[in-house]
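Colleague: can't give you the sequence, but here's the structure:
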């Protein structure tokens, strides 16, 4: 498996853990100094802090599930890479995306003892202020993945 495939597989593991509401599973994918920056701007650093941040969210809220499309995976040398994706969210109990939750996602990973680990995962709102056609275009692209 080449690095690009491994990086994309790690990203899919991250989103699967979110969709399964598995805080421990998400946290374990991060390096010791790995950072998570959430949709609301909240930040958690390191697996323990990330777990402590996510666990009450999953316990107390019916989190929506991610639908995503990887746009690029770029090497940053032989031991690191950056993945960029677009993502949308389908609220629990519903079958369509909530366009207000569309996001750009950035994942920076590096090898640690031969295994890829997340150094940064940032989930940035894609609200495109004043440009509703861009929200519609992103939503349509993500919606095509729902079937």
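Modeller: Perfect, I can see it now. All figures in this text were calculated on a predicted structure; none of them were measured in a lab. Residues are numbered from 1 along each chain as shown.
Colleague: only C-alpha atoms for contact and neighbour calcs from this point on.
Modeller: Fine.
Colleague: give me the contact list for the biggest helix by length in the chain.
Modeller: Counting residues, the longest helix in the chain under DSSP state H turns out to be helix 3-19. With contacts defined as C-alpha atoms under 8 Å, 6 or more residues apart in numbering, helix 3-19 is touched by 23, 25-26, 29, 63-66, 70, 73-75, 81, 83, 107, 109, 116-117.
Colleague: and the residues you listed, which of them are in strands?
Modeller: Members of the contacts of helix 3-19 lying in strands (criterion: DSSP state E): 65-66, 70, 73-75, 81, 83, 107, 109, 116-117.
Colleague: which of these are buried?
Modeller: Taking 16 or more other C-alpha atoms under 10 Å as the criterion, what is buried in the ones in strands among the contacts of helix 3-19 is 65-66, 70, 73, 75, 81, 83, 107, 109, 116-117.
Colleague: comparison target below:
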């Protein structure tokens, strides 16, 4: 994939993450395709910009959401107008200074290009607990913690 596509996909992902970190439900929902799907850390599945917006608004209003610290691990073009991005993410809970390992996640974003514009078709935020392999949780936490230095 040429760097132009990589940059466009990473920019879309960073807009999505910035919207979460800024607790801006509208901007976050706007990054999705009309029927885009968001699967949250708790398994909640919402479909479409309107449903995503109505799902996120009360979360941001009623909960002190932690910001994401992320690292893109891979971006691949799956065709001329479809790409997949894999990232790791951690969160620093409000009032804390370090990443909370229990909140680590693997993030997958599938982007689709329509009319020269990339949109999120799927964003999935999966807990990265690596049951029975605590060293993997520690490695991921350390990798993300390095981004804070």
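Modeller: Here it is on my side, so go on. Remember, predicted model here, so these are calculated numbers, not experimental data.
Colleague: quick one: secondary structure of the corresponding residue of the first structure for residue 58 of the second structure?
Modeller: Taking TM-score structural alignment, the alignment pairs residue 58 of the second structure with residue 56 from the first structure. Using DSSP: H, G, I helix; E, B strand; the rest coil, the three-state assignment for residue 56 of the first structure comes out as helix.
Colleague: can you tell me how far residue 56 of the first structure is from residue 62 of the first structure?
Modeller: For residue 56 of the first structure, the distance to residue 62 of the first structure (C-alpha to C-alpha, to the nearest Å) stands at 11 Å.
Colleague: mind checking which helix or strand the alignment partner in the first structure of residue 141 of the second structure is in?
Modeller: In the first structure, the residue matched to residue 141 of the second structure (TM-score structural alignment) is residue 139. Residue 139 of the first structure is located in helix 132-143, with elements delineated by DSSP states H and E.
Colleague: give me the contact list for that helix.
Modeller: With C-alpha under 8 Å, 6+ apart as the criterion, helix 132-143 of the first structure contacts 67-69, 86-88, 96-97, 99, 102, 126-128.
Colleague: and those, which two are the farthest apart?
Modeller: Spatial extent of the contacts of helix 132-143 of the first structure (C-alpha to C-alpha) is set by the pair 96 and 128 at 20.0 Å.
Colleague: ok, for residue 55 of the first structure, nearest residue in space, not its chain neighbours?
Modeller: Nearest residue to residue 55 of the first structure in three dimensions, chain neighbours excluded: residue 23, at 5.2 Å (C-alpha to C-alpha, 6 or more residues apart in numbering).
Colleague: could you find the counterpart of that neighbour in the second structure?
Modeller: So, by TM-score structural alignment, residue 23 of the first structure is matched to residue 25.
Colleague: the corresponding residue of the second structure for residue 96 of the first structure and residue 92 of the second structure, how far apart?
Modeller: In the second structure, residue 96 of the first structure lines up with residue 98, judged by TM-score structural alignment. Residue 98 of the second structure sits at a distance of 6 Å from residue 92 of the second structure (criterion: C-alpha to C-alpha).
Colleague: what does residue 131 of the second structure give?
Modeller: For residue 131 of the second structure, the distance to residue 92 of the second structure - C-alpha to C-alpha - is 21 Å.
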